[in-house]
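[1] Quick one: sequence and predicted model below, then my questions.
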Amino acid sequence: MTAVLDPGTFAGSVYSGGWVAAHGGAAPIVEPATGAELGSTGVADAEDVTAACAAAAAAQRDWAAASFADRAAVLRRAGALIEEHADELRGWVTRETGAVAGLAGFAVGVAAQECYEAAALASRPPGEILPTAEPRLSLLRRVPVGVVGVISPFNVPLILSIRSVAPALALGNAVVLKPDLRTPVSGGFAIAGVLAEAGLPDGVLHVLPGGAEAGIALVADPRVRVVSFTGSSRTGRAVAELAARHLKRVHLELGGNSALVVLDDADIDRAVSAAAWGSYLHQGQICMTVGRHLVHESVADSYVEALSAHANALPVGDPTGEVALGPLIDAGQRDKVHSLVTSTVDAGARLAAGGSYDGLFYRPTVLDGVRTDMPAYANEVFGPVAPIVRFADAEEAVRLAAESEYGLSLSILTGDAMRGLALAERIPTGIVHINDQTVNDEAVAPFGGVLDSGTGARFGGSANLDAFTDSRWITMRGQIPEYPF
């Protein structure tokens, strides 16, 4: 089988009307588990972004004029190609991001499903008939916005890029995608290769890995009418401010510090299994990661003991082997995680498990006796750390869960699902899982957070229609009416 991507093809390049050199030079693509160089990427600058936006705007007109059947066919073929090349794509996700085999496989599966769901969007009714008090036909019609700018992060880049790229394309838009420089292949080049093979016309998709300069140029370019950003809350604020100055829509999926609430009637063995998955999957480098463990005081001691045993038993190492956790993305992220852990211990918390590292491999960590003002509880750690706070009753659990600047995902574990749902109604969050952990994702479900976690459900299902189209009001009369002047 021919590979979707050959590192020699994209070496030092960006994808913009084919593989071309970038004005910002080139940068190595480094495997975090080994430090090996996997290839090189071009580094886009503002000049590259401007040229790509102009080309995308020109190509979009013909793409929007294509039939819905043609656009859907491209997306269906892309989904099939992702499945056909699953082994190759899993390899890139694992080596580029440090994801273990299970998560890499999940990412590839979701990416294919995003394409299939996007294909179905193309044939959705493009509008509706509106009531009107006048003798006329009144219509609402959804139309493509034109060019969509997508900025995606390093952690699960295949999913976090394609969930915006695929629906935007299906609805008739062109896309300029800026993936993280650390993960340009699974965050963009692989998507470009798949869609090109699937028949996407030249110029409709551009992939420009780059830094802040490229991101600023993308948000500011007048041809980009919608920006879909996934990343930190700090950067998201800057993106939103810049987009507002240029009067364009921006969809923000930002950070999280999600709470997992363990009530006194929960099955502790199952709760600990779910909690370990929620905190340690992908080394905790997921926006939905369980960042705060709120545990009823009557079961807290057994919970801490069991979670610590889980953490100590989990193998950590090269994700190409049989391990549960791979490496953190780079030394900067590792040092941030370790600083939050050590400062929390210095503030009085007890290190029940972990708290150490070898290179970029950080041991899964449990912190007991945590207060809400301690660093590892109050901040998004983005690492494999489980801070535990005890509560006395349901009222305190609700207060603790709600006292956060974030509002992405929430888990409540209980023997009474209706009791859990009633508590969830009192906690601001974009996603709720009763009797499951916080990390869940399906292409058919709306996804997004509130408060500092973002601007609400902007991805998945029918939310994509609002995200990537404009609503146009159209009226038609049989003849021109007479007016009084």
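    Cool, got the structure.

[2] C-alpha from now on. contacts and neighbour counts both.
    OK.

[3] Give me the spatial nearest neighbour of the spatially most central residue of the chain, chain neighbours excluded.
    Closest to where the C-alpha atoms of the chain average out (CA atoms, centre = their mean) is Leu160, at 3.8 Å. Distances taken as CA to CA, 6 or more residues apart in numbering put Ser152 closest to Leu160, at 6.0 Å, once the chain neighbours are dropped.

[4] quick one, what contacts Gly98?
    Gly98 makes contact with Glu31, Pro32, Ala33, His282, Asp318, Pro319, Gly326, Pro327, Leu328, Ile329, according to CA atoms under 8 Å, 6 or more residues apart in numbering.

[5] I meant to write Ala174 there.
    Ala56, Ala57, Ala59, Gln60, Trp63, Gly146, Val147, Val148, Ala168, Gly203, Val204, Leu205 are the contacts of Ala174 under CA under 8 Å, 6+ apart.

[6] ok, and the second one, which helix or strand is that part of?
    Yep, that's Ala57 we're talking about. Per DSSP states H and E: Ala57 is located in helix 46-65.

[7] continuing past that helix, what's the next helix or strand?
    Moving toward the C-terminus from helix 46-65, the next helix or strand (DSSP H and E) is helix 68-84.

[8] can you give me how far that next one is from the chain middle?
    How far helix 68-84 lies from its chain's middle: 22 Å, per CA atoms, centre = their mean, to the nearest Å.

[9] try this one next to it:
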Amino acid sequence: MTMPTHLWEDHLYLGKWQPSNGPKTPVIEPATGDKLTEVQTATVEDVERAAKIAKDAQLSWAALPFDQKAEILRRAAALLKERAEEIGYWNTRECGSIGPKADWELQATYEQAQMAAALPMQPYGQIFPSSMPGRRNYWKRLPIGTVGVIAPWNFPILLAMRSVFPALGMGNCVILKPAPDSAVCGGALMAEVLEAAGVPEGVFHVLPGAADVGEALVQHPDVGMISFTGSTAVGEKIGETCGRMLKKCALELGGNNALVVLDDADLEAAASSAAWGAFLHQGQICMQAGRHLVHRSVADKYMNKLAERATRLVTGDPWKQQVHLGPLINETQARRVEEIVNRSVAMGANVVAGGKRDGNFFDATVLSNVTPEMPAFGEEIFGPVAPITLFDSDEEAIALVNASPYGLAAAIHSASTERAQRFAERIRVGMVHINDQTVNNEFQVPFGGMGRSGSSGRFGGPANLDEFTTTQWVSVMEHGIQYPF
């Protein structure tokens, strides 16, 4: 399809489309290395401009009646569907998403918008009793002010808007910094959608840019909260800064998620879950099934079933052909996945399927004989690799799960759900899926991890009410009272 010229090629969305002195950055297609277009990027000065505009706009936005905020968010949801072809085009070409993944992400984002539209009408306070005669105690939620959202490139629309929509719904202004690799579909197109939906001028901003822009956003005193989804290393720095500034932050970070196959598991179902959890979107998902912990007695059968599924998967350019796996996001990431596989093989792992890189493409890969000392076990791979590690007892499997400092998601396969639930109670992860795979997301259920996978922040459902607000206690006495002095 032929795409029209857009304002984002030479303007920033600072509450409205405005020129900037920042550099223009090319948008490179990961499948081909071709330049698709270019985007106007922000500077540190633009962060200052956006923060001031947002601060000035926030009180009137918060005061807008709840039904009007809800209507704007519902219009945004409808516009996502109306512009699905264009959004899917950019998700495929800019981010390497296959069509079904792009379609699923758009639908999930639509659901997030619909959920957020319901937030403004929820109860926003409670009344507490008082030991003081005649006193009434009100405890209520208030907007934070301005929320900074720093989003990743792998699910650039969903993982941005799951924070943007509820933050707006709770009366905050929002400054979004999309990842440089997804500045169009994860940023500029969302500015167009929200502007067309009727978000008032000054309430929403999009600042694509380099690390200095994100750092300035985190450090700005008028930005009251940071919602960050991305790597643990960057998240730790953001958390340190927010802690020093006593600023609220929600950190959804990396994962090295275990898919556990017990000796009584349905191996066909387990292998199906494993292939989906390991290879979906080229494994570039924080919830990827990155460690396959398998009971020794069923390991060979499981390995063969998973390898058979892996070898059937087609890798290629998702814009030009129907494939299961598209490209990794860039050459740096592709080389990193290759290096993790090669180092693990050098330490004794075996390549059962795949293991080959061609430019930014990496075949679905199954590794056997992986031990805890190998990088394929200990590192977040973020590529289409399924490392298999053996265990002999539930106790050993629990220890292997908990050996990782990450704690985002896990899956457990067993014929006994009671056994699997006992297992789940002893592992330190934020989300456990029994007889399923690790990559699960439902907009109405709070989402988040433990350990190095997050700061105990949660996205989704009722958690959004607390995540994107602060609280205030107001006590009321009809008449003043006389204290002893």
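    Everything's here; your move. These numbers come from a predicted model, not from an experiment.

[10] Overlay the chains and give the TM-score.
    Here the superposed chains carry a TM-score of 0.98, computed using TM-score structural alignment, normalised by the length of the first structure; 483 aligned residues with a CA RMSD of 1.3 Å.

[11] picking that back up, right, and the residue nearest to the centre of the first structure touches Val150 too?
    No - between Leu160 of the first structure and Val150 there is no contact under CA atoms under 8 Å: 9.5 Å.

[12] picking up where we left off before, verify the assumption that the residue nearest to the centre of the first structure is located in a helix.
    Yes - counting by DSSP: H, G, I helix; E, B strand; the rest coil, Leu160 of the first structure is part of a helix.

[13] From Ile191 of the first structure, how far out is it?
    Leu160 of the first structure sits 11 Å away from Ile191 of the first structure, going by CA to CA, to the nearest Å.

[14] cool, Ala275 of the first structure as well?
    Relative to Ile191 of the first structure, Ala275 of the first structure is positioned 32 Å away (CA to CA).

[15] So for those two, which residue has more residues nearby?
    Taking other CA atoms under 10 Å, Ala275 of the first structure and Ile191 do not tie; Ala275 has more neighbours (29 against 25).

[16] Let me see the contact set for Asp62 of the first structure.
    Neighbours of Asp62 of the first structure in contact, by CA under 8 Å, 6+ apart: none.

[17] For it, give its distance to Gly355 of the first structure.
    55 Å.

[18] From the structure, what's the count of residues near the equivalent of Ala59 of the first structure over in the second structure?
    In the second structure, Ala59 of the first structure lines up with Ala57, judged by TM-score structural alignment. The number of residues packed near Ala57 of the second structure is 21, by other CA under 10 Å.

[19] ok and the helix holding Ala57 of the first structure relative to helix 68-84, angle-wise?
    Note on geometry: by axes from the mean of the first three to the mean of the last three CA atoms, to 10 degrees, helix 46-65 of the first structure and helix 68-84 are set 120 degrees apart in direction.

[20] Average offset of helix 46-65 of the first structure relative to the second structure?
    The superposed helix 46-65 of the first structure is, by mean CA distance after the TM-score superposition for the first structure, a mean 0.6 Å from where its aligned residues fall in the second structure.

[21] List the buried residues of that helix.
    For helix 46-65 of the first structure, the neighbour count (16 or more other CA atoms under 10 Å) marks 46, 48-50, 52-61, 63-64 as buried.

[22] can you check stretch 337-352 of the second structure too?
    Val337, Glu338, Ile340, Val341, Asn342, Ser344, Val345, Ala349, Asn350, Val351, Val352.

[23] for stretch 194-201 of the first structure, same thing?
    Val194, Leu195, Ala196, Ala198, Leu200, Pro201.

[24] Straight-line length of stretch 380-397 of the first structure, end to end?
    19 Å.

[25] check which helix or strand covers Glu213 of the first structure.
    Taking DSSP H and E as the criterion, Glu213 of the first structure maps to helix 212-220.

[26] Going by residue numbers, what spans are helices in the stretch 51-200 of the first structure?
    Counting by DSSP state H, counting those that start in this stretch, the segments of the stretch 51-200 of the first structure that form helices are 68-84, 86-97, 101-121, 157-170, 190-198.

[27] most packed of these?
    The highest mean neighbour count among the helices of the stretch 51-200 of the first structure, using mean count of other CA atoms under 10 Å, belongs to helix 157-170: a mean of 27.

[28] The helices of the stretch 51-200 of the first structure into a markdown table, with extra columns for distance to Leu218 of the first structure?
    Output for the helices of the stretch 51-200 of the first structure, formatted as a markdown table (distance: least, CA to CA, whole Å):
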| stretch | distance to Leu218 of the first structure |
| --- | --- |
| helix 68-84 | 24 |
| helix 86-97 | 24 |
| helix 101-121 | 24 |
| helix 157-170 | 15 |
| helix 190-198 | 18 |
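
[29] ok, the aligned partner of Gln68 of the second structure in the first structure to Ile474 of the first structure distance?
    Gln68 of the second structure maps onto Asp70 in the first structure when the alignment is built from TM-score structural alignment. Counting by CA to CA, the separation of Asp70 of the first structure from Ile474 of the first structure is 26 Å.

[30] Tell me if I'm right that Gln219 of the second structure and Thr241 touch.
    Yes - taking CA under 8 Å as the definition, Gln219 of the second structure is a contact partner of Thr241 at 7.0 Å.

[31] All set now, cheers.
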